[in-house]
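Undergrad: Structure for the following, please:
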Amino acid sequence: MKQHFLYRPLVLLAAAWPSLATAEDWPAPLQALEIQGLTIHERFEAPAGLTGYAASVQGRELAAYVTQDEKYALVGTLVDAQGNDLTSDRLYELVKKPQDAELWESLADSAWIADGDDDAERVIYTFTDPNCPYCKKFWDQTRPWVEAGKVQMRHIMVGILKQDSPIKALSLLAADDPAEALADHQRGNEISTFKKYPRDYEDALAENHQLMQSLGLGATPSTLYRDDGKLSVMQGVPPADKLETIMGSPAP
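TA: All right, here's what the predicted structure looks like:
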């Protein structure tokens, strides 16, 4: 089973995403919006003499439409005479889709423990604390898909719930067989802890915490998955009607 570590600093994705032009290239109203915290990503065509700009603020995507004389900007959703939304698809393609791809890569580069077949057709990331009873419940829920080889769960280990959570998380990451150690723990057995750990493991755990915080997630389990190609997040134990969506199919 694979055990993966991240050895580089993480940054909040919304802040890190590069703009395609400098502030000096944008019309004056957009430069004013940038001062207020907006990040402008890309220009796109719009009707009625307007020019659209895909932007984001605090991780949320939005659009700004600049008038032909470049003196004014309208921020929000543009609709046509039939009430069709002319904005959302543009924002998804120009902002959210590339940000989601970068986020998925950051999840893959974090310190996770594989639970399931490496060749499974579906991969799901979930933040897991060793002391979290809801993580245990979610682990139980996922057994049919994992044991059938349809889904690989990747448990991004964190230690946030109790004083001994970090030690337990480190012990699982540093185990000779992390996957078996995690499964053994979820079956109700005690974790074999160590007095000292290599610095790399401590750094990896700290970066997992930073990643979780940067995503605004405050509960375990917090699960990230793809639904029709779009990245979605579920905090807590999913209800039965949501579980099949997360796992990608009915229970085998």
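Undergrad: going forward, measure contacts between C-alpha atoms and count neighbours the same way
TA: OK.
Undergrad: so how far is Pro18 from Asp164?
TA: As for Asp164, its distance to Pro18 is 39 Å (criterion: Cα to Cα, to the nearest Å).
Undergrad: again, but for Leu172
TA: Relative to Pro18, Leu172 is positioned 36 Å away (Cα to Cα).
Undergrad: Please say which of the two ends up with more neighbours.
TA: Each of Leu172 and Pro18 has its neighbours counted (other Cα atoms under 10 Å); Leu172 has more, 25 against 13.
Undergrad: Count the residues that sit near the nearest residue to the more buried one once chain neighbours are set aside.
TA: Once flanking residues are discounted, Leu172 sits nearest to Pro178: 5.5 Å by Cα to Cα, 6 or more residues apart in numbering. Neighbour count for Pro178, taken as other Cα under 10 Å: 20.
Undergrad: quick one: Pro178 and His4 touch, right?
TA: No: applying Cα atoms under 8 Å as the test, Pro178 and His4 come out as separate, 10.7 Å apart.
Undergrad: shared neighbours, these two?
TA: Overlap of the contact sets of Pro178 and His4 (by Cα atoms under 8 Å, 6 or more residues apart in numbering) consists of Ile113.
Undergrad: for Gln3, what are its contacts?
TA: 111-114, 173, 178.
Undergrad: what helix or strand does Tyr53 sit in?
TA: strand 51-57 (DSSP states H and E).
Undergrad: One more, please, to line up against the first structure:
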Amino acid sequence: MTPLRLTLTLGAGIALATSLHATAGEWPDPIQQLQQQGLTIHGEFDAPDGLTGYAGSARGQTFAAYLTSGGEHAVIGTLINAEGQDVSAERLEQLVNGPRNAELWQEMADQHWVRDGDKEAPRIVYTFSDPNCPYCRQLWESAQPWVESGDVQVRHLMVGILKADSPAKAAAILNADNPGEALAEHYRNDAMPENQGDDQSEQWVSENTQLMRDGQLFATPATFYQDDNGNVHSVMGAPSPDKLRAIMGSDTP
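TA: Reported below is the predicted structural model:
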């Protein structure tokens, strides 16, 4: 996955929806300026040294804005402590990613996806997968020990975003007699099922792709899992070994 880098300044013009979490007049003037430029402000949090933090998002990325003690200026960026830790990371997860991910989790359950693994597997993972995505293939391969153990089922929401033939391939996999086997064969050796997609499976791919866009997700794989407390977390791209273990819920299957 190629990460999307977004530089945000008070003078930037970004055509995004105005925040639904606050109306004009609720935030200090510099924060309202960010809203007027299309950035979404989700809430405020305490920050050190007289600063007030504001959790925001734009094009699927989270950011922190810090209001100075006088209330006349704001700066967007990463504020670190003496140990080099991002002081806003936990609050951004709570205020921005948590609610958004929880809503997506419910919506993904109602979509048409391809299950890899036992339907009785206790741990459920959702991921948006494009048939032409090498990182999706990498995630599928990395998950196999947990899938084969019966501990995890990975539900692949097939989308078509990377190449011109991605939607047709995704629809064909969804329309296969056994979509799980068709997906496995495709990721093992690039094989495609003999059948093609039909109007119904093409519609499913379109709906999955639209859900991905609505969730402001711009690359595959986009993977979601629940922790032990039921909080929903997301991982963009091929996960690191530590992230993979968090997604799968254990160090080893």
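Undergrad: re earlier: now check the second structure for the residue matching the residue nearest to Leu172 of the first structure.
TA: Using TM-score structural alignment, the equivalent of Pro178 of the first structure in the second structure is Pro179.
Undergrad: picking up where we left off before, any idea how far Asn84 of the first structure is from the residue nearest to Leu172 of the first structure?
TA: To Asn84 of the first structure, Pro178 of the first structure is 50 Å away according to Cα to Cα.
Undergrad: same thing with Val66 of the first structure?
TA: Val66 of the first structure is 20 Å from Asn84 of the first structure, by Cα to Cα.
Undergrad: I figured Asp117 of the first structure was touching Val123, is that so?
TA: No: judged on Cα under 8 Å, Asp117 of the first structure makes no contact with Val123 at a distance of 9.7 Å.
Undergrad: Check the mean deviation of the host helix or strand of Glu103 of the second structure from the first structure.
TA: Secondary structure from DSSP H and E places Glu103 of the second structure in helix 98-109. Averaged over the aligned pairs, helix 98-109 of the second structure sits 2.7 Å from the first structure after superposition, using mean Cα distance after the TM-score superposition for the first structure.
Undergrad: so where is the helix or strand that that helix is followed by in the first structure?
TA: Counting by DSSP H and E, the element after helix 98-109 of the second structure in chain order, helix or strand, is strand 114-116. The alignment of strand 114-116 of the second structure onto the first structure (TM-score structural alignment) spans residues 113-115.
Undergrad: Next, the buried residues of that stretch.
TA: Applying a neighbour-count criterion of 16 or more other Cα atoms under 10 Å, one finds 113-115 buried in stretch 113-115 of the first structure.
Undergrad: Which stretches in the second structure count as strands?
TA: Listed from the start of the chain, the second structure has strands (DSSP state E) covering 40-46, 52-58, 61-67, 74-76, 114-116, 123-129, 152-158, 222-226, 232-236.
Undergrad: How far away from the center of its chain is the second one?
TA: Translated: strand 52-58 of the second structure. Its chain's C-alpha centre and that of strand 52-58 of the second structure lie 18 Å apart, by Cα atoms, centre = their mean, to the nearest Å.
Undergrad: That strand vs the first structure, average distance?
TA: Mean for strand 52-58 of the second structure is 3.2 Å (mean Cα distance after the TM-score superposition for the first structure).
Undergrad: looking at it, Thr51 of the first structure is touching Val66, isn't it?
TA: Yes: with contact defined as Cα under 8 Å, Thr51 of the first structure counts as touching Val66 (5.2 Å).
Undergrad: Please say which of those two ends up with more neighbours.
TA: Shown here are Thr51 of the first structure and Val66; by other Cα under 10 Å, Val66 has more neighbours (22 against 17).
Undergrad: Now for the residue lying closest to the more buried one once chain neighbours are set aside: which residues touch it?
TA: Nearest non-adjacent residue to Val66 of the first structure, counting by Cα to Cα, 6+ apart: Ala73, 4.3 Å away. Each residue near Ala73 of the first structure by Cα under 8 Å, 6+ apart is listed here: 29-30, 64-67.
Undergrad: ditto for Ala170 of the second structure
TA: Taking Cα under 8 Å, 6+ apart as the test, what Ala170 of the second structure contacts is 130-131, 158-160, 197, 202, 205.
Undergrad: corresponding residue for Phe218 of the second structure in the first structure?
TA: Aligned counterpart of Phe218 of the second structure in the first structure: Gly216 (TM-score structural alignment).
Undergrad: burial of that match, as a residue count?
TA: Per other Cα under 10 Å, the neighbour tally for Gly216 of the first structure reads 11.
Undergrad: what separates it from Gln235 of the first structure, distance-wise?
TA: Gly216 of the first structure sits 11 Å away from Gln235 of the first structure, going by Cα to Cα.
Undergrad: what number of residues lie near Ala183 of the first structure?
TA: Counted with other Cα under 10 Å, Ala183 of the first structure comes out at 15.
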